[in-house]
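Colleague: For reference, the sequence and a predicted model appear below.
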Amino acid sequence: MSLSTTAASPESRAHVVLEIEGMTCASCVARVEKRLERLEGVSASVNLATESARVDYPREVDTGALVAAVREAGYDAHVRQHSGRPVPEAHEHGAGHVHDVEDRPGATPLLTRLIVSALLAVPVVVLGMVPAWQFSGWQWVSLVLATPVVLWGGWPFHRATFANARHGAMTMDTLITLGTGAAYLWSVWALVFGTAGHLGMRHEGGLFAPVHDPSSLVYFEVTAAVTVFLLLGRVIEQRSKRRAGAAVRALMELSARDVELQDGRRVPIEQLRVGDAFVVRPGEKVATDGRVVSGRAAVDESMITGEAVPVDVDAGASVTGGTIATDGRLVVEATSIGDGTRLARLARLVEDAQAGKSRVQRLADRISAVFVPVVIALAVVTLLGWLIVGGFSGASIASGFTAAVAVVIIACPCALGLATPIAILVGTGRGAQLGVLITGPEALEAADRIDTVVLDKTGTVTEGAMAVTAVTSVGDADGDDVAHVIGSLEHASEHPLARAVAALAAQPSAVTDFAGRAGLGVTGVVDGHRVFAGRPAFVADTLGAQLDADTLAAVAAAERRGATAVVAGWDDRVRAVIAVADTVRPDSAATVAALEALGLDVVLLTGDNAGAAHAVAEAVGIRRVIAGVLPEGKVAEIDRLHADGRRVAMVGDGINDAAALASADLGIAMGSGTDAAMHASDIAITGQGLAPVLTAIRLSRRTMRIIRGNLFWAFAYNVAALPLAAFGLLNPMIAGAAMAFSSVFVVLNSLRLRTTR
């Protein structure tokens, strides 16, 4: 009996993410999970989309045993580090990692197989399907051209078939190998031992009539076309899968490469230890999590919190590795390094969320789980039936084998295999034209089911850049004078708030005697006036007096709107209160209204303060707001919505959104966002504004409708044609043509997506 995973204490258990190689369908997922869970106390969740397994296991179980278990199931595996690099720990246990054939150094990529096979297949198909172009000996030319397509081009499918056969399993690859193999071997037999090689033109039977001379028929065009079409589908699928691990790598690349210690030495980040003091200069990354020992600076934490306004830190404050000091110099004592840092924990959140996504049971694979063995059995029954009825004569053997081949060929899942990738190819191509990048079928399926859209604020609903939203004059100050004088002063500062205020001065005057206190405010001389600007406390300290009622009222009004208040003036008098805030995108309100019109609930989820969040929500018409949430909290909020039975799309742009994007049913990353957010998402927006989010959902839903139609037609065609083939009423030549027509139908149906707006 296995040890209960719930009974063990958390300290006695560990978890790891395994990269799994060689899975092609849902049955592979089940087989890997079953084999891993045979180990004592192990539970596993295998994800076909990310080709990974999240395994929880007792600490006494060695990871080498986990890798060995996967290999015993017929697949290869290695342990994923949080940096995305493989760990060589399994070698000492004799369970070393073997790369997939398509990924080994020197191996042939699928794309190369596709291109070469397509070039060879085109003349084969033309010769086989256009009688007017057939010449004496054309069958031998077809044999020469089709052989590398079937054997070399189709090797990934055949290799998967053989691997699954060793474990008693049949998949879509099995039917591909049987169909192309049977057609190819029959064609070679007909050419070498039959009459096909002696004919200048193909001997044709009736459209729905038994073939009188089966040995005159060759089907090289069928084998070549099927191989090329299915290679195309596999290439599209492979491109989608390879994006999965990029999110974690993008997160870890935020870490500093080296660090300056307090004694002046600059060393690689790997040499930093807990307790070491290091220096952070203006514009530099904070090397690792730590506590400020001395200094003061404004730290840009937007990649962690999502807030556009930098956070002021001084002695005693905590800072996070990967954030940036925008001004000021800090001395920081390292409190966490390596896997213990907050950035590493965020990487693990993304990693776990990706590995824990619901397993994709693609409809074609579910059909093939029953369809493949049924077709094989039907082909065998067809052959035996013809032999029994015909008395095992030469004619009955030829006719029976011809009918059996027709059964396998008509069932060969060309249209079934194309149904999804061709629609995805057209849909994603149209999406790219509209500024929407869709990663694959998982994103489409998720978009079709969502009922709740969660929007990040900064950089998603808003522009993600600070701007002056209001200037309130105090006393008799002239607005033009305020804009010129205060804007000129702020031109000398590098602080993000200062850059927003600096835009007020179209032709700034020179600044002399400039001085500043990091994160608080600045002073200087402009046009002979002693000018100041900064936070209310800084200005009060500069003037040596309390601010008057009008100034405090203007400050309070700005903060109620979610803006940061900059108090400014000159010659010892406050002249204005300048409100600086992130501005709402012009199309946000209309997009929110359109999303709700689709029946979707819209939620604003942000790390920003409640005042700013509610101000933005009111401006765009969002009724539900969740504010002040850190990255870990965003994942928790997504999980809470899941617990309520909601299917959630998360829209965001920052590092702080990456884990939530991966955890949601559908992750949509804004084009202005970070690499980590883009890689963790299912859909990436490259266009401007929030409107492409609406386009993405509409396009995804229509693409899924097309895919369902394609799958229905492909399956219905097989069901209708199989009996005709079994009774000898459909010769293999016409079976191949019918199969090709089903593929054409799927392609034409998919092309309707090009009209989506």
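Modeller: Happy to help now that I have it.
Colleague: CA only for contacts and neighbour counts going forward, please
Modeller: Noted.
Colleague: what about residue 6, which SS state?
Modeller: Assigned with DSSP: H, G, I helix; E, B strand; the rest coil, residue 6 falls in the coil class.
Colleague: which ones are touching it?
Modeller: By Cα atoms under 8 Å, 6 or more residues apart in numbering, the contact set of residue 6 is empty.
Colleague: quick one: it from residue 221, how far?
Modeller: With distances taken as Cα to Cα, to the nearest Å, residue 6 is found 57 Å from residue 221.
Colleague: same check, this time on residue 342
Modeller: Taking Cα to Cα, one finds residue 342 at 57 Å from residue 221.
Colleague: surely residue 107 meets residue 101?
Modeller: Yes. The pair residue 107 / residue 101 is scored as a contact, 6.5 Å apart, by Cα atoms under 8 Å.
Colleague: ok, structure two:
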Amino acid sequence: MSDTQAITLPVTGMSCASCVGRVQRALAAEPGVTNAEVNLATETARITGSVGPVRLADVLAQAGYPTRTATTVLTIADMSCASCVGRVEGALLALPGVTSVSVNLAAETAQVQYIDGAVTDAALIAAATAVGYPATIAQGAQGGDATTALAARKDAEATDLRRRMIIAAVLTLPIFVTEMGGHVFPAWHHLIATSIGMQTAWIMQFVLTTLVLAWPGRSFFAKGIPALLRAVPDMNSLVALGTAAAWGYSTVATFAPGLLPPQGRVVYFEAAAVIVVLILLGRTLEARAKGRTGAAIARLVGLRPATAQVERNGQVASLDVAQIAVGDLVHVHPGERLAVDGIVTAGASWVDESMITGEPVPVDKREGAAVTGGTVNGTGALVFRTTRVGADTVLARIVQMVEDAQSARLPIQGLVDRITLWFVPAVIALAALTIAVWLILGPAPTVAHALVAGVSVLIVACPCAMGLATPTSIMVGTGRAADAGVLFRRGDALQTLQGVRVVALDKTGTLTAGRPELTDAIYADGFHPDRVLALAAAAESASEHPVASAIRRGAAQKGLDIPPATDFVSITGLGIAATVEGCKVLAGADRLMRREGVDMTAAPNAAGLAARGVSPLYVAIDGRFAGLLGVADPVKPGTPAAVAALRDMGLTVAMITGDNAVTARAIADTLGIDDVVAEVMPDGKVAALDRLRTAHGPIAFVGDGINDAPALASADVGLAIGTGTDVAIETADVVLMSGDLRAVVDALHVSRATMRNIRQNLFWAFGYNVALIPVAAGVLYPLNGTLLSPALAAGAMALSSVFVLTNALRLRGLKSFATPG
């Protein structure tokens, strides 16, 4: 920018005068800035100079005080090919203050990020509309309204296109039969010539073709010609040029044949009409396929009931879900779906949460238990107090994550966009060159041959398939992942994940359940097992240690009555002592037993337990050894299969944990894990990731706790267990809604399959154009006399787009490893 201007930017992160000084110095040091004034009270910076707002935002970000940004999602109409995407992006990026734009051809949306306050919604709408693509603000994404609106819009569009296609086909059929039938069957040509005459037949074709172009084909001209006049031609421009050229030449041959040489007096009305029919057919199929790409979100949105029974002021009434407020009491009858999130205040029931977590077993819900909107109540009745409504519910956040991932731009898309932005102008230039070469070098009828070749190049080269190749695969792939409980929070993680070579796993809560359980019990002769366990649980009743909790749960699961304990003493590092029913009970390490003089002759060797990662707890009653209890954090049921599957995929599997080395090594040996890093602090996990990355390549880390957040952020792809902490989930790139590690395999499988699908689509789209443009231009004519008909070119072009969409929809059939079948 050359003109001096004053720009005011919002600045975040400032807390004191020294922050103000740093921001001011950073801005003043930027070439082109003549003055910078920073206000801590208003958290703004006013900059005078010739530097644009986007560059100033970069300066603030580098200084550690980023400007505040906002995001608007637009619904963009009339986009038909990849070149349209490039023009919409260019128009929006040209607005001062816009930092990034992501246009999705399949979803027909544009996600615009801009400096807060620098751009208005009206300016964004006007910029897109000015280049020929009418825009509106997308409906709120809360609950997937934008995606369901797209599906409804695509259904309506497909219905309209189908109607127009049928009208065009009915009008075209007599033309096709008259003209093409005469070429195939000479007798039919002779019959027409001797009955109504060829001139009459041509006039009939002129009337019908004009009706086709002016009625069902009118949209190609209404959109394509203005785009051409603005010097930003799109697919509609190609079709308009091609059909108009065929119609114009044929009209001259019909009504002013003297303007053409005798050998050039032929008509191509059928080509113009068939092109319209075939392209409308392709767009009809395309619209229906686009509507199906958002099926996953539609299913998620369908989990949300429209109404709920809400109690206010002692009265229960049916209210729309949008009217529910935080703190309301919601009554849920047996078999009903829960509307929002909350905490149970009355009642008891089993709730099916499989649609959220992927876990097939219903969960017991009683007073104090958390419930999630979208889940299904069992046979009991519940009353719960709402804690999250609207966009804050778990279901709405899941839908939002899927929508964000589906509208994301993958790095691979950048190359496609750069090529296709100039593709349509290049095609028009190539068509003009083709016509010129045929006019100069072609055989008679020169003009007719030049027309056929030029129109075929215009039609066959349309880059529709290129524009659809990436976004449709992303939409279907991330949607299928969501069905399997895998949510891609960042779209580019979909591409990055397929390239990882190492999967590093946290232990507690990821590989294991995260809650120790009683796994082993060996009792001494002369002691009743139930009494030993009951006394040990009673002695541990005052302890908060996880091992104590495991002992108490083990006794409760056996239905034992736990008597009260007195004289409780915690012996640091060794165990506990207490009096239960008049008996002195000791529970702890073997060192405690020896210190207290307990005869350990009958005690079994605990080395075998330790080798399996089980912590031994010795129990003595009245000075006599009574039993050995083993407590361990059990490996989750799906973990062994998940680790084996990851290794079968050619990946190195590592464990990084803060737990002790003996336990970690024992679990790793059991599961077949390749590399173990134990007894590390959170920053040590980051260092371990760096070492593994250097040794093996890109790395994915799977964790669930607050202490895993640094590692999740440091990994090339961070995957958070959805049952873990909010901090871990917010830091991760991918969220696994269930606690099942097999979902990691699903995430990798979806990533690899989607990227393979994108490469197939791009290969087809680019390969199709590379192969057919020369054929359409007539390179085969000197060899075998082949000249591609414009009608066949239209059919091939429509087939290309349909192929890409159909190939992308195959991703819906991916099988889930975590939830087979």
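Modeller: Yep, it's here. Everything quoted here is computed from the prediction, not taken from an experiment.
Colleague: now what about the TM-score between them?
Modeller: For this chain pair, the superposition-based TM-score is 0.57 by TM-score structural alignment, normalised by the length of the first structure; 650 aligned residues with a Cα RMSD of 7.7 Å.
Colleague: that older thread, can you pick out the residue with more neighbours from residue 342 and residue 221 of the first structure?
Modeller: Taking neighbours as other Cα atoms under 10 Å, residue 342 of the first structure and residue 221 compare with residue 221 leading, 27 against 18.
Colleague: Could I get the buried residue list for the helix of greatest length in the first structure?
Modeller: Of all the segments of type helix in the first structure, defined by DSSP state H, the longest one is helix 691-726. Buried residues in helix 691-726 of the first structure, counted by 16 or more other Cα atoms under 10 Å: 691-707, 710-711, 713-715, 717-718, 721-722, 724-726.
Colleague: Between residue 107 and residue 101 of the first structure, point out the one with more neighbours.
Modeller: residue 101 (15 against 10).
Colleague: thought the more buried one was touching residue 76?
Modeller: No. Using Cα under 8 Å, residue 101 of the first structure is not in contact with residue 76; the gap is 10.6 Å.
Colleague: how about the strands of the stretch 451-600 of the second structure, start to end?
Modeller: 486-488, 502-505, 517-523, 565-571, 575-580, 583-588 (DSSP state E, counting those that start in this stretch).
Colleague: Out of those, which is the most enclosed?
Modeller: Of all these, strand 486-488 carries the top mean neighbour count, a mean of 29, counting by mean count of other Cα atoms under 10 Å.
Colleague: how near is residue 432 of the first structure to residue 692 of the first structure?
Modeller: From residue 432 of the first structure to residue 692 of the first structure the distance is 11 Å (Cα to Cα).
Colleague: for residue 336 of the first structure, same thing?
Modeller: 40 Å.
Colleague: what does residue 229 of the first structure give?
Modeller: For residue 229 of the first structure, the distance to residue 692 of the first structure - Cα to Cα - is 31 Å.
Colleague: What count of nearby residues applies to residue 202 of the second structure?
Modeller: 23.
Colleague: could you list every residue that touches it?
Modeller: So residue 202 of the second structure contacts 254, 267 (Cα under 8 Å, 6+ apart).
Colleague: So it, which state does it fall into?
Modeller: helix.
Colleague: what about the longest helix in the second structure?
Modeller: helix 145-184.
Colleague: Can you point out the buried residues in that helix?
Modeller: 145-148, 150-151, 154-155, 157-158, 161-162, 164-165, 167-169, 171-172, 174-176, 178-179, 182.
Colleague: Just the angle for whatever helix or strand comes next after that helix relative to helix 145-184, thanks.
Modeller: On the C-terminal side of helix 145-184 of the second structure, the nearest following helix or strand under DSSP states H and E is helix 186-195. Angle of helix 186-195 of the second structure versus helix 145-184, following axes from the mean of the first three to the mean of the last three Cα atoms, to 10 degrees, is 80 degrees.
Colleague: ok, residues contacting helix 186-195 of the second structure?
Modeller: Residues contacting helix 186-195 of the second structure (Cα under 8 Å, 6+ apart): 178, 181, 182, 183, 198, 201.
Colleague: check contacts around the nearest residue to residue 531 of the first structure once chain neighbours are set aside.
Modeller: Nearest non-adjacent residue to residue 531 of the first structure, counting by Cα to Cα, 6 or more residues apart in numbering: residue 570, 4.1 Å away. Contact partners of residue 570 of the first structure, counting by Cα under 8 Å, 6+ apart, are 529, 530, 531, 532.
Colleague: My read is that the third one contacts residue 573, right?
Modeller: Right, the one you point to is residue 531 of the first structure. No. The pair residue 531 of the first structure / residue 573 is not scored as a contact, 9.2 Å apart, by Cα under 8 Å.
Colleague: Mind checking which of those two has more residues around it?
Modeller: A count of neighbours by other Cα under 10 Å puts residue 531 above the other of residue 531 of the first structure and residue 573, at 24 against 17.
Colleague: Quickly note the distance from that one to residue 100 of the first structure.
Modeller: Taking Cα to Cα, one finds residue 531 of the first structure at 67 Å from residue 100 of the first structure.
Colleague: Residue 550 of the first structure now?
Modeller: In this view, residue 550 of the first structure and residue 100 of the first structure are 71 Å apart by Cα to Cα.
Colleague: Then residue 277 of the first structure?
Modeller: 45 Å.
Colleague: what do you get for residue 110 of the first structure?
Modeller: For residue 110 of the first structure relative to residue 100 of the first structure (Cα to Cα), the value is 12 Å.
Colleague: Also residue 732 of the first structure?
Modeller: 35 Å.
Colleague: do residue 723 of the first structure as well
Modeller: Counting by Cα to Cα - residue 723 of the first structure and residue 100 of the first structure are separated by 39 Å.
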